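S.K.: Quick one: sequence and predicted model below, then my questions.
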Amino acid sequence: MNTADLGLPVDVPSTALFTDQYELTMLRAALKAGTAGRRSVFEVFTRRLPDGRRYGVVAGTGRVLDAVENFRFDADVLRFLREKDIVDGETLDWLGRYRFSGDIWGYPEGEVYFPGSPIMRVEGTFAECVLLETVILSILNHDSAIAAAASRMSSAAGDRPLIEMGARRTHELAAVAAARSAYIGGFATTSDLAAGFRYNIPTVGTSAHAFTLLHDNERDAFRAQVDSLGAGTTLLVDTYDVAEAVRTAVEVAGPELGAVRIDSGDLLLVAHRVRQQLDELGATGTKITVTSDLDEYAIASLAAAPVDAYGVGTQLVTGSGHPTASMVYKLVARAESGEERAPLVPVAKKSSGGKTSVGGRKWAARRLDAEGYAEAEVVGTGPMPDDLAGRQLLVELVKGGEVVAREPLDAVRDRHAAARANLPLSATQLSRGEPVIPTEYAHGGSGS
């Protein structure tokens, strides 16, 4: 397996087939009808947050930019489409020349969002924009869901570091994206080496129960690990008897033992007992890391426990019960004719059933209260009110088909921390509730 198979930046494969077939059938019909070249505006938004969530987190933007750059119909892809009779010859010729040449605006990665927020806006011809629907949504829906879960866990953990360790609980490529999203949301490290290689996220890892079971006794296992990794390593102490393991660990590594890990049992009770025992043995600087199917609620319940770090796997990479952000990609405006300078007209789905949307090319701004905290997400069309000047949330990501907004992942992580800190305090509550600030529509808009 080469690095391209892992989604890594060597010989990056085309992303063009990360596409639902209906996008190609729409393209084919629009080309035949002569409407494919109409200027169009698509927006990504969600009608509601997952049940009980107070805010969403924009994540995956950097990966979207990579995907758009690599959205190319190469010879193998075109051959597949031709052999399967998915499109006709005219459409194949058009796809062979495809390069996105439009503009993309969006909330900067790491920013928070709310129902109706125009998280990303894609502008160009109908043909070139409609093809990007599936790949954009698949990235943003997954990554934003993971980042939101990570943010809640990070908030619950306070100053205690979080380790992402969910690679064994999800698809191998999703694991890399999940580690990236977790880092944005506030996790400090990952166990996934592919994520460390691809995104320069700090990696950690010591041993599992299998390493202890390999040896004739726990002392031999601990000695082998300390001899290899030094006294600052983390020893897993719940393979057999925890109290005996802690005593043996300190005897082997000395009071300079870096940390012990607890992976089962009543973590609150066991952590208190282990802390007391470590202190009695003179290992007052030895830290305690806990794992074992943690989520934000379990982390919050351990706030009073003498725990120094948390390792989170399954609940993180599955979005802590909400594996998607339920974002949609909708046409909100299109030129009234095929003329190059034809004005845009708003369009929107108006059928019943809870899936209506608001037409028009939108701006978004966050209004602040007298103390400087967010009090409303304001979304509108037309000119932005003077009192919101300087609060525009959307930034330019792609201009004329060229990416203009790449940034380091640490900058994204810092942005999220600042955005979350700017929300009302109730944003960090884990009890069920509505979005922490309302979404208001300006210029005649209405809720979606």
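M.R.: Yep, that arrived.
S.K.: When you work out contacts or count neighbours from here on, use the C-alpha atoms and nothing else.
M.R.: OK.
S.K.: Quick one: end-to-end length of stretch 280-293, please.
M.R.: 29 Å (CA to CA, to the nearest Å).
S.K.: quick one: buried residues of it?
M.R.: 283, 286, 287, 288, 289, 290, 291, 292 (16 or more other CA atoms under 10 Å).
S.K.: can I get the residues you listed in CSV with distance to residue 277?
M.R.: Output for these, formatted as CSV (distance: CA to CA, whole Å):
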residue, distance to residue 277
283, 9
286, 11
287, 12
288, 12
289, 15
290, 16
291, 19
292, 21
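S.K.: you'd agree residue 399 is up against residue 104?
M.R.: Yes. The pair residue 399 / residue 104 is scored as a contact, 6.7 Å apart, by CA atoms under 8 Å.
S.K.: Tell me which of these two has more neighbours.
M.R.: residue 104 (26 against 15; other CA atoms under 10 Å).
S.K.: can you pull the contacts of the more buried one?
M.R.: For residue 104, the contact set (CA atoms under 8 Å, 6 or more residues apart in numbering) comprises 120, 121, 122, 123, 396, 397, 398, 399.
S.K.: Chain neighbours aside, what residue packs nearest to the last one?
M.R.: On the basis of CA to CA, 6 or more residues apart in numbering, the spatially nearest residue to residue 399 that is not a chain neighbour turns out to be residue 103, at 4.6 Å.
S.K.: Below is structure B, check it against A:
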Amino acid sequence: MASTALLTDMYEFTMLSAMVEDGTVHHQAVFEAFARRLPEGRRFGLVAGLGRLVPLLEDFRFGEEEIGFLLSASAITEATADYLRQWRFTGSITALPEGSLYWPGTPLLTVRGNVGECMLLETLILSVLNHDSAIASAAARMVIAANGRPLIEMGSRRVHEEAAVAAARAAWIAGFASTSNLAAGHLHGVPVAGTAAHAATLARPTEREAFAAQIASYGTATTLLVDTYDIPTGIRTAIEVAGPELAAIRIDSGDLLVMAGEARALLDELGATGTKITVTSDLDEYVIEHLAGAPIDGYGVGTRVATGSDHPTAGMVYKLVAVNDGIGEDGAPTPLRPVAKASADKASVGGSKTVSRFPDGREVWTLDGSVPPGAVPVHIDVARDGAFLPVASAAEAREEAARSLESLPAQARRISSGTAFRISEKHEGDAR
């Protein structure tokens, strides 16, 4: 497996080189990944990406090829090259389970170790968590709006080819029923689904011939796209070719609220009472909620889920929250001291935090490692003493997400824009 160590910003290595030169690279440190705020109008965030992140971190290493490039790019000094030849991650990582809810400031992931090794992981951690959590958070709102109707993720053609696989995985974790992306099915076990495009109809002399070819290949347990020309005519032709046992039709244009109603009436008139209606065409949570009263059985969502709806990043940051000053006069490591930014609009909360939650969802951070009575610490171990541990599969993360979304009160499940919903309570030693 290729190294992932260069999936990193150059300034990580310029900082590292200065620390190698002055000896601070070995000081103990704690870094946290968190979102200062949720995207405007969002009431909750949903964590995704941990299952993708761990293998990438396991492959974070430096061979002569990587070190040679860093030297040629003047990113590191010769002393840092020697440091990297011996480098391996020796610290520990804890995180919220994939599929968990988060709010502004919630520590999603905590890295403990020496400052050099912790710092180098920043870009990769944020790249994965920001992307996947943005997708999952947007997808979760669409799942809520769909209210039990299945959603197909269909956004592969709108994003980078590898991002498309990650997006399909994140959307499925959030509750989508399937994806059109075959690599996501192969790599992550996401159920796959697909029908046909308008090109399949346009490539034949008539719509009837296109439908007949699809039925000949897949039988009636398929979905026919009926809006290439005229929707009522397309529906009549579909039922004439497939019979009333046709599984579904898809509508990809027009006023979907009106067209779905007319399509349902026509299908019933033709005796195809069991034929379902799937709609596509620039859907998001707002459109899906608008269509709630229509006789629609499923939705196909592309651009607005694969790009994280109107928020393509979760806005997470990775900050140093505690550090020590090396070895004291007694020969022992000095205690960790809290550190925090005080910049306007970018302030952080210093100190290594323990994140706990009560059964009703209240979240508490403590700086002294304590857990308030009745609460449960929510971080899981991801790595311990440099050894990475198994984390939940995508299927297990999907179950966690379903429980998380079910736990949200009605106020937090509203699709309309609102402020981040959070029940919180102060305790002695509380970091907030």
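M.R.: Nice, I can see it. Predicted model only: the values in this text are computed from it and were never measured.
S.K.: rewinding a little: just put the contacts of residue 104 of the first structure in JSON lines and tack on distance to residue 416 of the first structure and secondary structure.
M.R.: Output for these, formatted as JSON lines (distance: CA to CA, whole Å; DSSP: H, G, I helix; E, B strand; the rest coil):
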{"residue": "120", "distance to residue 416 of the first structure": "17", "secondary structure": "strand"}
{"residue": "121", "distance to residue 416 of the first structure": "20", "secondary structure": "strand"}
{"residue": "122", "distance to residue 416 of the first structure": "23", "secondary structure": "strand"}
{"residue": "123", "distance to residue 416 of the first structure": "26", "secondary structure": "strand"}
{"residue": "396", "distance to residue 416 of the first structure": "18", "secondary structure": "strand"}
{"residue": "397", "distance to residue 416 of the first structure": "18", "secondary structure": "strand"}
{"residue": "398", "distance to residue 416 of the first structure": "21", "secondary structure": "strand"}
{"residue": "399", "distance to residue 416 of the first structure": "24", "secondary structure": "strand"}
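S.K.: Buried only: go through these for me.
M.R.: 120, 121, 122, 123, 396, 397, 398.
S.K.: Take the contacts of residue 104 of the first structure and lay them out in JSON lines including distance to residue 92 of the first structure.
M.R.: Shown next, in JSON lines, are those (distance: CA to CA, whole Å):
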{"residue": "120", "distance to residue 92 of the first structure": "28"}
{"residue": "121", "distance to residue 92 of the first structure": "27"}
{"residue": "122", "distance to residue 92 of the first structure": "23"}
{"residue": "123", "distance to residue 92 of the first structure": "23"}
{"residue": "396", "distance to residue 92 of the first structure": "31"}
{"residue": "397", "distance to residue 92 of the first structure": "28"}
{"residue": "398", "distance to residue 92 of the first structure": "25"}
{"residue": "399", "distance to residue 92 of the first structure": "26"}
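S.K.: Alignment lookup: residue 15 of the first structure to the second structure.
M.R.: Structural correspondence for residue 15 of the first structure with respect to the second structure (TM-score structural alignment): residue 4.
S.K.: isn't there a helix covering its match?
M.R.: No. Looking at residue 4 of the second structure with DSSP: H, G, I helix; E, B strand; the rest coil, it is coil, so not inside a helix.
S.K.: Identify the residues contacting it.
M.R.: 56, 57, 59, 60, 61.
S.K.: What ranges does the stretch 301-448 of the first structure have for its strands?
M.R.: 309-312, 327-335, 344-346, 362-368, 374-381, 395-399, 402-403, 439-441 (DSSP state E, counting those that start in this stretch).
S.K.: Would you tell me which one of the ones you listed is buried the most?
M.R.: Mean neighbours per residue, mean count of other CA atoms under 10 Å, is largest over the strands of the stretch 301-448 of the first structure for strand 309-312, with a mean of 24.
S.K.: Where in the second structure does it fall?
M.R.: The aligned range for strand 309-312 of the first structure is 298-301, by TM-score structural alignment.
S.K.: just stretch 78-93 of the first structure next, same as before
M.R.: Residue span in the second structure matched to stretch 78-93 of the first structure, by TM-score structural alignment: 67-82.
S.K.: Next, the buried residues of that stretch.
M.R.: 67, 70, 75, 76, 77, 80, 81.
S.K.: now the helices for the stretch 151-300 of the first structure?
M.R.: 172-185, 193-199, 209-214, 218-229, 242-253, 267-280, 296-301 (DSSP state H, counting those that start in this stretch).
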